[in-house]
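S.K.: return atomic coordinates for the entry below.
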Amino acid sequence: MSLTSFVALPEVKNRLKQEYETPRIQCVQEIQISPRTQSYGLTGTAFDYLMRFWIETLNLNAETKRWVAESSVVLLEEGQLPASSALKKTARKLLREAVTCHSDYIKTCKLNDDIISTSIQLAQLDAIYRAGYIDPNLGKVDKLIIDEMRDMLKLAKEKDFTAKSYCALNPVFGEASLLVGGADADLIMDGTLIDIKTTKSGKMDMSQFHQLIGYFILNKLGGVNGKQIKINRLGIYFSRYGELVTFPAENIENDKFPQLVKWFRKTAENTQ
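M.R.: So this is what the prediction gives:
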């Protein structure tokens, strides 16, 4: 299970619907970069990696965590998923090359096909850990996705992602993350928790709102990367629009919030 699947459970979804009305938040302009393939999930995960790498070049003191793709390779090596020796060798090779490519990109800040391809390959590996899915095209990269991701990254504004004091990439929520089978957000910056979405829609829907609430609750329960972080705002970066939209966290933390947190924890524990 994941946070996304947990908040989608009927019991959880109905409780959150009862407590909160989904804010009417949407992008101002029209979509700028439309999908060029039908590999929506792969493109979205790959862009998450690329976007976080780019943000890291803007915030060299950012807190970073081990890539989920690294956990995928561990799963294969330990035999927790059936895999041939050839597949294991390919996964190790891709990860080794990704580490080198990422390091070079952080040093040079030069966006090229190599770092974009690396992001796509990491996304392919990522699916092994998150969904137990082994991409039959592991290691192969579609040029259309490379071009699409490059154009999306060009929309991102440095001022929106340059932190004044604190930046955490792919933050986790301590033991609270384990309540929902593991949970990691995309970005926390100066008290704002941001989820990166590569969707065609530029409007925040109920499931996205509930996911943000879930992250907010997990932070209350377990902190971020081993410490308590005050989250003042929540938001979504719509990568196909180049727009970051946020709203105050106080809209969530009302008088009933403490009871909701207790219910959330108990429900998660009972669901495991």
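S.K.: only C-alpha atoms from now on, for both contacts and neighbour counts.
M.R.: Will do.
S.K.: residues contacting Ala163?
M.R.: Contact criterion C-alpha atoms under 8 Å, 6 or more residues apart in numbering gives 59, 189-190 as the residues in contact with Ala163.
S.K.: can you give me the helices in the protein?
M.R.: Listed from the start of the chain, the chain has helices (DSSP state H) covering 3-7, 10-19, 40-58, 68-77, 85-108, 113-131, 143-155, 175-178, 206-222, 257-271.
S.K.: need those in CSV (columns: mean neighbour count and distance to Asn137).
M.R.: Output for the helices of the chain, formatted as CSV (neighbours: other C-alpha atoms under 10 Å; distance: least, C-alpha to C-alpha, whole Å):
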stretch, mean neighbour count, distance to Asn137
helix 3-7, 20, 26
helix 10-19, 14, 35
helix 40-58, 21, 11
helix 68-77, 20, 16
helix 85-108, 15, 11
helix 113-131, 22, 8
helix 143-155, 17, 14
helix 175-178, 19, 31
helix 206-222, 21, 29
helix 257-271, 14, 34
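S.K.: of these, which approaches Gly235 most closely?
M.R.: helix 206-222 (7.7 Å; C-alpha to C-alpha).
S.K.: give me the contact list for the closest one.
M.R.: Here helix 206-222 makes contact (C-alpha under 8 Å, 6+ apart) with 3-4, 7-8, 13, 16, 22-23, 173-177, 185, 195, 228-229, 231, 234-235, 252, 261, 264.
S.K.: apply 6 Å and report the result again.
M.R.: The contact list for helix 206-222, computed with C-alpha atoms under 6 Å, 6 or more residues apart in numbering, reads 22, 173-176.
S.K.: next one: stretch 180-199
M.R.: With C-alpha under 6 Å, 6+ apart, stretch 180-199 has contacts from 1-3, 44, 163, 166-172, 177, 230-239.
S.K.: give the buried subset of those residues as a ChimeraX selection command.
M.R.: For the buried members of the contacts of stretch 180-199, the matching ChimeraX selection, counting by 16 or more other C-alpha atoms under 10 Å, is:
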select :2,3,44,163,166,167,168,169,170,171,172,177,230,231,233,234,235,236,237,238,239
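S.K.: one more, for comparison:
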Amino acid sequence: MATGVTDFIQIDEVRHEIDSTYPDPGTDASRDLSVPNNGYSHKLIGQTVEFLCKVWLYRNCEEVIRPSIHSSRELEDDDGDKWIRGARYRKIPEVTVTVFDGKKWEDRDSGPSNQNEWDVMNEDRPDWDQRSPVQWAENEDLSKIVNQFIETGMNTDGVVKAALLNAGWQPPDAIQTWINREAIENELLHEIEELFRLLRTQEWGTGEVVFEKPRFGHFRHILPGEGDFIVDDLLVDIKTTERKSFTNAFWRQLLLYYVLNDVQRELYDSETVSRSGRELFNGKYPEITRVGIYFSRHGELQTVDISELIDDTDRYEEFRAWIVDRAIEENRHAQINYSAIRGVLTEPYDYERQQSLFDF
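M.R.: Here you go, the predicted structure:
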């Protein structure tokens, strides 16, 4: 299993390289906490807010690009209209809301019949093949509410409820329990409504083009990672923590995303790197000039101006080459030929610790 950005920046050597070359220049959020956490699942709230960010950006941006969808070769029909994977291309795609729809063993005659049997089955699988027993299905009514909001801006309450269910919340009538889940749901909805209200006041939520879930290093040839959004020239990561600190960990993650975005652009323009050596995304990521954290509970975006930070091109390119070298060392695969990739990204930059192909 490939080492991704999150684990890569935990390596002492990598942390030291980042901190010594580009120490954290981020600024903590200045506003007071506006929406406290009620104590419920951080993951549930995080996924809900991320979905709401997606919906809000769909409403306010002129064009939406989803690298996971725009990954196959674009075909054109006789009228010149673009088609991707058999579906007619739209600038603003429709949003699908999927909700919890029971367990997979509930409608199967064979195989696991309960959670214990499912867990036993998973024990025999490698880590990369672990599977969830949860079934999901599209809720057409909720999808309609969300897409109507994208068109009209109406029914924010319905969108909040759809976002919560899409994140995995199971409504009170879906579970038999002595816990007052209706009361919990009301508290959750109120908390998320406030977070959505703050989001709708943000200037960064409007732009020309938004890249949803930009994916880097998909082929494991360098370093896998997935950002939240790129809005025009801004790469933004969404945080739902109560803390207002622009931490070193946040900065390392953003800087690595910037580097991987830059790598994608370099490989896309290279004539020596084959299609199999590039990202699946059949396009070029935008040039990023700012990276930032949106502190959703404070209603504040804090950014770092990359153009001011990276004022020495030679120093940055050596840093990027070192990151690529170290990432290939971490994720190298015997069946991948890295010579063309390294010919673009590392070999032109002669530095003391540079590795050769024979080192891998």
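S.K.: please pull up the equivalent of Val245 of structure 1 in structure 2.
M.R.: Matched across to structure 2, Val245 of structure 1 falls on Gln302, judged by TM-score structural alignment.
S.K.: how far away is its match from Leu223 of structure 2?
M.R.: Gln302 of structure 2 sits at a distance of 26 Å from Leu223 of structure 2 (criterion: C-alpha to C-alpha, to the nearest Å).
S.K.: more neighbours, the two?
M.R.: A direct count of neighbours by other C-alpha atoms under 10 Å for Gln302 of structure 2 and Leu223 places Leu223 higher, at 25 against 18.
S.K.: and the more buried one, how far from Val95 of structure 2?
M.R.: If you measure Leu223 of structure 2 against Val95 of structure 2 using C-alpha to C-alpha, the figure is 29 Å.
S.K.: check Leu164 of structure 2 too.
M.R.: Using C-alpha to C-alpha, Leu164 of structure 2 is found at 14 Å from Val95 of structure 2.
S.K.: do Gln135 of structure 2 as well
M.R.: Between Gln135 of structure 2 and Val95 of structure 2 the computed distance is 19 Å (C-alpha to C-alpha).
S.K.: again, but for Glu194 of structure 2
M.R.: 22 Å.
S.K.: same check, this time on Gly227 of structure 2
M.R.: From Gly227 of structure 2 across to Val95 of structure 2, the span is 19 Å (C-alpha to C-alpha).
S.K.: which one's more surrounded, the two?
M.R.: Gly227 (20 against 17).
S.K.: mind checking what the more buried one lines up with in structure 1?
M.R.: Under the alignment (TM-score structural alignment), Gly227 of structure 2 pairs with Ala185 in structure 1.
S.K.: likewise Ile293 of structure 2?
M.R.: Using TM-score structural alignment as the criterion, Ile293 of structure 2 maps onto Ile236 of structure 1.
S.K.: ok, now which ones touch that match?
M.R.: Each residue near Ile236 of structure 1 by C-alpha under 6 Å, 6+ apart is listed here: 194-196, 244-245.
S.K.: now do Asn225 of structure 1
M.R.: Val172.
S.K.: now do stretch 194-209 of structure 1: distance to the chain's middle.
M.R.: Its chain's C-alpha centre and that of stretch 194-209 of structure 1 lie 12 Å apart, by C-alpha atoms, centre = their mean, to the nearest Å.
S.K.: against structure 2, where does that stretch fall?
M.R.: Mapped onto structure 2 using TM-score structural alignment, stretch 194-209 of structure 1 spans residues 236-251.
S.K.: same question, stretch 259-269 of structure 1
M.R.: For stretch 259-269 of structure 1, the matching stretch in structure 2 spans residues 318-328, with TM-score structural alignment as the criterion.
S.K.: mean shift between that stretch and structure 1?
M.R.: In this overlay with structure 1, the average offset of stretch 318-328 of structure 2 from its partner residues is 1.8 Å by mean C-alpha distance after the TM-score superposition for structure 1.
S.K.: now, which of the contacts of Ile236 of structure 1 sits nearest Asp147 of structure 1?
M.R.: Using C-alpha to C-alpha, Ile196 is the member of the contacts of Ile236 of structure 1 that lies nearest Asp147 of structure 1, at 18.7 Å.
S.K.: how many residues are close by the closest one?
M.R.: Applying the criterion other C-alpha under 10 Å, we find 20 residues in the vicinity of Ile196 of structure 1.
S.K.: next one: Ala340 of structure 2
M.R.: In terms of burial, Ala340 of structure 2 registers 16 neighbours under the definition other C-alpha under 10 Å.
S.K.: that one and Val263 of structure 2, how far apart?
M.R.: According to C-alpha to C-alpha, Ala340 of structure 2 and Val263 of structure 2 sit 13 Å apart.
S.K.: cool, Leu255 of structure 2 as well?
M.R.: Relative to Val263 of structure 2, and taking C-alpha to C-alpha, Leu255 of structure 2 is found at 12 Å.
S.K.: same check, this time on Val49 of structure 2
M.R.: Per C-alpha to C-alpha, Val49 of structure 2 is found 29 Å from Val263 of structure 2.
S.K.: for Lys244 of structure 2, same thing?
M.R.: Using C-alpha to C-alpha, Lys244 of structure 2 is found at 30 Å from Val263 of structure 2.
S.K.: so what's Phe216 of structure 2 up against?
M.R.: For Phe216 of structure 2, the contacting residues are 224-225, taking C-alpha under 6 Å, 6+ apart as the criterion.
S.K.: against Asn331 of structure 2, how distant is it?
M.R.: In this structure, Phe216 of structure 2 and Asn331 of structure 2 are separated by 14 Å, where distance is defined by C-alpha to C-alpha.
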